[in-house]
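Q: Return atomic coordinates for the entry below.
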Amino acid sequence: MSVEPQTASEKGADGPAAPSSRRATAAALRGLGLLVALGALILIALAGVWVGTRDIPFTATWSVLWRPDGSEAAVIIHDYRIPRTVLGLLVGMALGMSGALMQALTRNPLADPGLLGVSLGASTGVVVAIAFLGMGTVLGYVWFAFAGAAIASVVVYLLGSSGRTLATPDRLVVAGAAVTAVLYAFNSAVLLLDPRAFDQFRFWTVGALAGRNLDVVYVILPFVGVGVLIALGLAPSLNALAMGDQVGRALGVDVGRTRALGAFAVMLLCGAATAAAGPIGFVGLAVPHVARFMVGSDQRWVLAYSMLLAPILLIGADVLGRVIGAPGEVQVGIITAFLGAPLFLALCRRRKLVML
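A: Just a heads-up that it's a prediction; the model follows:
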């Protein structure tokens, strides 16, 4: 009994063309998901401009959004709601991408942007500005917060790479924990001895977007922009390092350079976000896991999705805080903790937290 030979097209159905077709389909679905996330971000940003403690109809909001007429509604929208929404966009992007970077650099699924002492460094800068220099406004101490974050990051990296040894994930984590403990003790001592500084600092440390204007946005915008570009540029190298330092070197990755640039990007992103809005928890920890759940472990997609999903969560939490706290509001740092913790626990129960 003779068997007819397979044609070239029949061979390709189960041959090398099949994996390529599946990869193309997966990439198309991921790209479509990215567009959906972008659309959701635009909608939630519009909600951030529309919803507030002062009830303004959507038609009036839309009208004065494009044609400010000097009315009370126009002042509320342009001077208060737009700046905090834009700030939420930048801070969310920074926290999401810095969290994804930290988890990739340390190969630790429980790493968050504050692991390198960045958040505590920013807090220390604010404590010094308030307690010793008498700063009383966000714009006044935002530079001190960023300087504190930068100094803490540099110290952690130097401690993690002391001697002839390159900075490894374990050494960075240990150095970050040590620096964080020292800064926490310093902050606590200063604030306990200065009730006035403590009273002012507690409003910053809860994490908030309210009370910030566009001047703060202009301050952090260059740092967030540079941090985002560095993070996206490091994505292929991070994919190689996920398989280990030796494999990464075999694939041509400069491990020391990648870690140094990654730590610098985390410092820029997390430092800018913390300086502008205070320490906001769970966004940088939970969002990268949501991104990996949706698109897998490819850092190019994880970083891109984190860049959009994190501001969706942050601006959405800010809007929710205004709704449930009306006629006042609940600060966004409190809302993200309530939203992020159950989300993270659900992800833990649904799947193992792995980096590969």
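Q: C-alpha from now on. contacts and neighbour counts both.
A: OK.
Q: Report the central residue of this protein.
A: In the chain, the centroid-proximal residue (CA atoms, centre = their mean) is Leu95; its distance is 1.3 Å.
Q: And that one, how close does it get to Ile130?
A: Distance from Leu95 to Ile130, counting by CA to CA, to the nearest Å: 25 Å.
Q: Just give the nearest non-adjacent residue to Leu241, would you?
A: Once flanking residues are discounted, Leu241 sits nearest to Gly248: 4.8 Å by CA to CA, 6 or more residues apart in numbering.
Q: you'd agree the residue nearest to the centre of the chain is up against Ala310?
A: Yes: here Leu95 reaches Ala310: they are 7.0 Å apart, a contact under CA atoms under 8 Å.
Q: Show me whatever sits in contact with both of these two.
A: Val283, Gly284 (CA atoms under 8 Å, 6 or more residues apart in numbering).
Q: For stretch 203-218, what is the distance to the chain centroid?
A: Centroid displacement of stretch 203-218 relative to its chain, using CA atoms, centre = their mean, to the nearest Å, is 16 Å.
Q: okay, now Leu192: neighbour count?
A: When counting by other CA atoms under 10 Å, one arrives at 11 neighbours for Leu192.
Q: give me every residue that touches it.
A: With CA under 8 Å, 6+ apart, Leu192 has these contacts: Phe198.
Q: before we go on, could you also do this sequence so I can check it against the first one:
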Amino acid sequence: MSSVQERRAAVSGTHSGQHPAPKRRSVLRAATVLTVLLLGLVLTSLLVGSGASSPGRAWDYLLGDPQARADAQLRLAVMDVRLPRTLAAVLVGVCLGLAGCLLQAATRNPLAETGLLGVNAGAAFAVVCGLTFFEAESSTALLGWALAGGITASAVVLLLAASGRTAGSPLRLVLVGSALGATFHGLTSYVLLGTRATFDTYRYWTIGSLAGVETGDLLDLLPLVLLGLGTALACSRPLSALGLGDDSARSLGHHPERVRLVVAGAVSLLAGCAVAVAGPIAFLGLLAPYAARAVAGARMTAQLLLSALVAADVLLLADLLARIVIRPWETPVSVLLAFVGGPLLIWIARSRRMSTAGASA
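A: Sure thing, here's the model as predicted:
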């Protein structure tokens, strides 16, 4: 079946030709495997850390052993360190997976990622301003500045992209986002030149890490994440129509420009929350949609589900490796993702099947 026929089937909910059950079964199997893997990684993440607490003692604590529960150091390791960063890895992975899938579908660009909307650059500039001019040093303060900067930057991109004759077009979104991102990068460098203390703190934030995340911060961001998730699901059918081309989408009753602007808003929320929690994480929002499309084809809802699961699994696995590679110290999770993501991106570029999946986005 051609990609156009598949997308028409995805929009209409039926397939031409053969019965669609095999494809649905593939999606269901993949979702089941990824979910089981995610649960296993969550449990492993609670048991394994860079500290001295053994997995056996952590397992006893989770089972409610009285002696283990009485160990204050063990409780600190499991509940105050490992649990928040485990939840953060799942939350950030889901956000980046959904954001990347939405953006690639909306722009029909298989190389699109959240940095194109200026989210990362806006968050970085806001963090630098908070550190330099407002003495924001706590993790909660940095999270607030990063979230505000990311969302503000993407809002400016949306306002600029919504004006003119080509309002809301994929090319306009990418161009405006790239231009604004470059501007923010320049301003960030200018501010950092005269503030060494700010640079030291900013350097730690910008490498991307899940260490030091607090559960309260994640709960504060949860409403925004749920709003972005709901918007993503609501846009799944219009995005499937956009895959047929703007003219075909209009003939089906959709408004491509409005759909792209709404999608960009959802991407801003999701990516802003992810960057606020973990800093800039490269490759994840770019690679997860490829894996999802390889299984789900043109079905947008299935793509979103699988992208979220793949990204959560990969980020949680990378965070686990970050704790044990150079124990008792930790490796920034973004460094591990870069080592894995670079070669994987080259493999994708050389793989006919994956390139076809990306090109049909």
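Q: Need the TM-score from the superposition.
A: After superposition, the two chains reach a TM-score (TM-score structural alignment, normalised by the length of structure 1) of 0.92; 340 aligned residues with a CA RMSD of 1.7 Å.
Q: so how far does the strand or helix carrying the residue nearest to Leu241 of structure 1 sit from its counterpart in structure 2?
A: Using DSSP states H and E, Gly248 of structure 1 maps to helix 245-250. By mean CA distance after the TM-score superposition for structure 1, the fitted helix 245-250 of structure 1 averages 0.8 Å away from its aligned residues in structure 2.
Q: Which strands or helices does that helix pack on?
A: Contact analysis of helix 245-250 of structure 1 by 3 or more CA pairs under 8 Å, 6 or more residues apart in numbering; DSSP states H and E lists helix 214-241, helix 255-277 as its packing neighbours.
Q: looking at those, which is buried most?
A: With neighbours taken as mean count of other CA atoms under 10 Å, those reach their highest mean count in helix 255-277, at a mean of 26.
Q: Can you name the next helix or strand after that helix?
A: On the C-terminal side of helix 255-277 of structure 1, the nearest following helix or strand under DSSP H and E is helix 283-295.
Q: gap between whichever helix or strand comes after that following helix and the chain center?
A: Scanning forward in sequence from helix 283-295 of structure 1 by DSSP H and E, the next helix or strand is helix 299-324. Remark: helix 299-324 of structure 1 is offset 9 Å from the chain centroid, using CA atoms, centre = their mean.
Q: before we move on, the earlier item: export the helices and strands packed on helix 245-250 of structure 1 to JSON lines and tack on distance to Val287 of structure 1?
A: Putting these into JSON lines (distance: least, CA to CA, whole Å) gives the following:
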{"stretch": "helix 214-241", "distance to Val287 of structure 1": "16"}
{"stretch": "helix 255-277", "distance to Val287 of structure 1": "14"}
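Q: Of those helices, which is nearest Ala111 of structure 1?
A: Among these, the nearest to Ala111 of structure 1 by CA to CA is helix 255-277 (12.0 Å).
Q: other SSEs contacting that closest one?
A: Where contact means 3+ CA pairs under 8 Å, 6+ apart, helix 255-277 of structure 1 is packed against helix 82-106, helix 118-131, helix 138-160, helix 214-241, helix 245-250.
Q: and of the ones you listed, who's closest to Phe201 of structure 1?
A: Phe201 of structure 1 sits nearest to helix 118-131 of all those, at 6.9 Å, using CA to CA.
Q: Report the angle between that closest one and helix 138-160.
A: Angle, helix 118-131 of structure 1 to helix 138-160, by axes from the mean of the first three to the mean of the last three CA atoms, to 10 degrees: 130 degrees.
Q: who touches helix 118-131 of structure 1?
A: 113-114, 135-136, 141-142, 144-153, 180, 183-184, 186-187, 190-191, 194, 196-197, 200-201, 205, 267, 270-271, 274-275, 278-279.
Q: Can you flag the buried ones in those residues?
A: Taking 16 or more other CA atoms under 10 Å as the criterion, what is buried in those is 113-114, 135, 141-142, 144-153, 180, 183, 187, 190-191, 197, 200-201, 205, 267, 270-271, 274-275, 278-279.
Q: Could you pull up the residues touching the closest residue in space to Leu102 of structure 2 that isn't next to it in sequence?
A: Closest residue in space to Leu102 of structure 2, ignoring its immediate chain neighbours: Val263 at 6.6 Å, by CA to CA, 6+ apart. Contacts for Val263 of structure 2 (CA under 8 Å, 6+ apart) come out as Leu102, Leu103, Ala106, Thr231, Ala232, Cys235.
Q: Now with 10 Å, please.
A: Neighbouring residues of Val263 of structure 2 by CA atoms under 10 Å, 6 or more residues apart in numbering: 99, 102-103, 105-107, 228, 231-232, 234-236, 239, 257, 269.
Q: Kindly report the same for Ser71 of structure 1.
A: Contact analysis of Ser71 of structure 1 by CA under 10 Å, 6+ apart lists Val64.
Q: so what's Ala175 of structure 1 up against?
A: For Ala175 of structure 1, the contacting residues are 115-117, 153, 155-161, 169, 181, by CA under 10 Å, 6+ apart.
Q: ok, of those, which one's closest to Leu41 of structure 1?
A: Closest approach between the contacts of Ala175 of structure 1 and Leu41 of structure 1, by CA to CA: Leu115, at 27.4 Å.
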